[in-house]
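A.B. asks: Pasting a predicted model and its sequence here:
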Amino acid sequence: MMFASDNWSGASDAVMDALARHNAGFAPAYGADPVTERVSARFADLFDTDVTVLYTATGTAANALAMAACARPGGLIFASDVAHLHCDEWGAAEFYTHGMKIVPVAAEGGRMRPEDLSAALARTPDGGRFGTPTALSLTQATECGTLYTVDEVRALTDVARARGLVCHMDGARFANALATLDVAPADITWKAGIDVLSFGGTKNGCWCAEALVVFSDGALRDLATHRARAGHVFSKSRFVSAQFEGYLDDDHWLDLARHANAAAQRLAQGLTEAGVRIAWPVQANEVFPVLSRGRIDALKAHGVLFHEWSTQGCGPDEAIVRLVTSFRTTGDEVDAFLAAL
């Protein structure tokens, strides 16, 4: 029973078929191929505006290079205190920005509040020694599996823009967020004040497909240069484009996300019926139950794969664990977990 990460799932059949379909013959390198041109146009249609689309190998690279492209000497990046950018990327943003500092903002269930962002910005006045406020990074869906609504994104970007910050969204699970929110991609991104999106496909059915989707070129003028210097320009980029073609066509990406989200809801319902409390609302494809240490050990012995997450708000013999569903999670697998529980 595999609930460790959606990164553990493979690629969908539609994505693999697209890869095979574009494997024959020759095509220009470095993004000059016809399939890359078509996929770039597809992204523009998807977001209902002209966009610049730049591929990277990983989500970490996408996040870090977005920060590098807007970097300023002594710059400050405001992100939630549980953001992947802050906690899980080995200082990549600090490295690629030549020393910008991440300022963690307290989050409730992964979500930053405008008043907390305002307070953090107030502690860093213009001209102060602490640094220069430069960027805001939001995660959608958050690291706690929760979501920002359109109004919540706009409220945060309004605060950030009042201080001249570039607004970035880490969309490693962007599809899962959209599948629940049921809003247009444009509404939750550039129309809500986002300048650049790290668009993730790898967790949701791609093999290796991550992209920076830039809505405000003027805010990230040297992004293409930073990407090239960091070694993230694919020579055979048609294979990344092929994945995105199979992923985006006929809303396949949203179908995959809906499947994963539905599996998470089924899992959450079964946990609740078993009397298990869940730390945060289940809004995407992650479930965070609070379990006793004995139950955690028993589930592991039963062959369930998952990660222990936190002890915040737990009793002395408890921990929050993270259960992640994917497009490959079956109803039988969820039921087997609940039976083991």
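C.D. replies: Arrived safely.

A.B. asks: CA atoms for contacts and neighbours, from now on please.
C.D. replies: OK.

A.B. asks: Helices along the chain, start to end?
C.D. replies: 13-21, 34-47, 59-69, 84-87, 92-96, 114-122, 150-162, 174-181, 185-188, 223-229, 238-248, 252-273, 293-301, 331-340 (DSSP state H).

A.B. asks: Next up, a structure to set beside the first:
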Amino acid sequence: MHFFSDNATPVCPPVMAAIAAADREDHGYDRDAWSARLDGAFSDLFDTPAKAIWVASGTAANSIALACLCPPYGGIVAHEEAHVAVDECGAPAFFTHGASLMTLPGEGAKLSPDAVQERLGTIRPDVHQMPARAITITNATEYGLVYTPDEVARLSTVAKTHGMGLHMDGARFANAVAHLDCDPGDITWRAGVDVLSFGCVKNGGMVGEALVFFGPQANVRAAEAERWRKRSGHLVSKGRYLAAQILTLLEDDLWLANARAANEAAQVLAANASGRLMYSVQANELFLELTAAEAASLRAQGFEFHDWGEGAARIVTNWSQDAASVEVLAQALRALG
């Protein structure tokens, strides 16, 4: 059984059906009927006017979003283990034409308002130092922890006090919302988020993510994002196939149902991890203490997962699993003692 990553999962059947249904002649790029519905669909989902565009990948979504918030001479505050800092090959600097990441530590890959405030306090307001222009957070984080609405709002207060934008990397946004059982607006625009990278591929999509802009500058920033998308080679000619996937995930809250299935599977495994958990399991990732021999034993039984440094492993559940389907791994974990 594969527990490497939710990127490796099959495509959700309704999404595959939507791709097939979109396989007819329409306008190119983002002028098709499906792409034209994105603004309305996301405005309904978040209960506020929103501007949304599709992009080809999560890295592109994050980097284009940050390019809309930060100039080449600016800084972007991020966690030191954020995806934008360690897994995007310098893409934010590439897309912004030079902006630098100002990385900070924090438990479970979370930024704290106090740490951000302290870092900002070290920057002189003169031309010799780089001004911080944006904060980016990941929800759920790279260690599977979830920012609450209050935590997001406190970071937003810091950002707005310093004239900065706030971006949320929502590769696992659905898992965060499913865990909190809240309105998606509560941890985004109501809490002060300016732009969200709305994850789809990890949650049953084939290819394509959404960038969702909120607030009074949404139209201007979305128009700028469209330029960045074209210039960076991400304006695919048959964008309807990306838009159709995103719309299908939104319909009847399929995006939430998929995330809930992944989260519930993770909880079953967590309950059988016998004190091995390195972090609280709030989304669909488990970080476990495992010896090399224990890891080898699990792999010998057909379970595949990533090592996470010496004596640790990462296990990721996904939309296609449920409590019953992961019970065999739960039993294997329990048998380790």
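C.D. replies: Cool, got the structure. Bear in mind the structure is a predicted one, so any value in this text is a computation, not a measurement.

A.B. asks: What's the TM-score once they're superposed?
C.D. replies: Here the TM-score for the pair of chains, by TM-score structural alignment, normalised by the length of the second structure, is 0.94; 330 aligned residues with a Cα RMSD of 1.5 Å.

A.B. asks: quick one on the thing from earlier: nearest approach to Pro104 of the first structure belongs to which of the helices of the first structure?
C.D. replies: Ranking the helices of the first structure by proximity to Pro104 of the first structure (Cα to Cα) places helix 84-87 first, at 7.4 Å.

A.B. asks: residues of the closest one that come out buried?
C.D. replies: 84-86 (16 or more other Cα atoms under 10 Å).

A.B. asks: Let me know the closest of these to Phe337 of the first structure.
C.D. replies: His84 (27.5 Å).

A.B. asks: Thr161 of the second structure -> the first structure?
C.D. replies: Per TM-score structural alignment, the equivalent position to Thr161 of the second structure in the first structure is Ala162.

A.B. asks: Measure how buried the residue lying closest to Phe173 of the second structure once chain neighbours are set aside is and give me the count.
C.D. replies: Nearest non-adjacent residue to Phe173 of the second structure, counting by Cα to Cα, 6 or more residues apart in numbering: Asn139, 5.7 Å away. For Asn139 of the second structure, the neighbour count with other Cα atoms under 10 Å is 29.

A.B. asks: Could I get the contacting residues of Asn139 of the second structure?
C.D. replies: Asn139 of the second structure is in contact with 145-147, 168-173, 176, counting by Cα atoms under 8 Å, 6 or more residues apart in numbering.

A.B. asks: How about Glu88 of the second structure?
C.D. replies: Contacts of Glu88 of the second structure (Cα under 8 Å, 6+ apart): Thr59.

A.B. asks: Can you tell me what it aligns to in the first structure?
C.D. replies: Aligned partner of Glu88 of the second structure by TM-score structural alignment: Glu89.

A.B. asks: And its match, how close does it get to Asp249 of the first structure?
C.D. replies: Using Cα to Cα, to the nearest Å, Glu89 of the first structure is found at 31 Å from Asp249 of the first structure.

A.B. asks: do the same with Thr58 of the first structure
C.D. replies: Where Asp249 of the first structure is concerned, Thr58 of the first structure sits at a distance of 22 Å (Cα to Cα).

A.B. asks: repeat for Met100 of the first structure
C.D. replies: 38 Å.

A.B. asks: Of these two, give the one with the bigger neighbour count.
C.D. replies: A direct count of neighbours by other Cα under 10 Å for Met100 of the first structure and Asp249 places Met100 higher, at 24 against 13.

A.B. asks: so that one touches Gly75, yeah?
C.D. replies: Yes - at 4.8 Å, Met100 of the first structure and Gly75 qualify as touching, with contact defined as Cα atoms under 8 Å.

A.B. asks: How far does stretch 94-109 of the second structure sit from its chain's centre?
C.D. replies: 15 Å (Cα atoms, centre = their mean, to the nearest Å).

A.B. asks: ditto for stretch 205-219 of the first structure
C.D. replies: 11 Å.

A.B. asks: Would you mark the buried spots in that stretch?
C.D. replies: Under 16+ other Cα under 10 Å, the buried positions of stretch 205-219 of the first structure are 205-216, 219.

A.B. asks: for these, which one is nearest Thr272 of the first structure?
C.D. replies: Gly205 (28.4 Å).

A.B. asks: Burial check on Arg334 of the second structure, number of neighbours?
C.D. replies: For Arg334 of the second structure, using other Cα under 10 Å, the count is 15.

A.B. asks: nearest spatial neighbour of it, skipping sequence neighbours?
C.D. replies: With Cα to Cα, 6+ apart, the residue lying closest to Arg334 of the second structure is Asn272, at 5.2 Å.

A.B. asks: Show me what that neighbour aligns to in the first structure.
C.D. replies: Per TM-score structural alignment, Asn272 of the second structure is aligned with Gly270.

A.B. asks: Next up, the contacts around Leu329 of the second structure.
C.D. replies: Leu329 of the second structure touches 269, 303, counting by Cα under 8 Å, 6+ apart.

A.B. asks: at 6 Å instead, please
C.D. replies: Listed by Cα atoms under 6 Å, 6 or more residues apart in numbering, Leu329 of the second structure has no contact partners.

A.B. asks: what does it align to in the first structure?
C.D. replies: With TM-score structural alignment as the criterion, Leu329 of the second structure lines up with Phe337 in the first structure.

A.B. asks: State the distance from that match to Ala298 of the first structure.
C.D. replies: 12 Å.

A.B. asks: what does Glu286 of the first structure give?
C.D. replies: For Glu286 of the first structure relative to Ala298 of the first structure (Cα to Cα), the value is 21 Å.

A.B. asks: ok, these two, which is more surrounded?
C.D. replies: Glu286 (31 against 14).

A.B. asks: What's the match for the more buried one in the second structure?
C.D. replies: Using TM-score structural alignment, Glu286 of the first structure lines up with Glu285 in the second structure.

A.B. asks: Much appreciated, bye for now.
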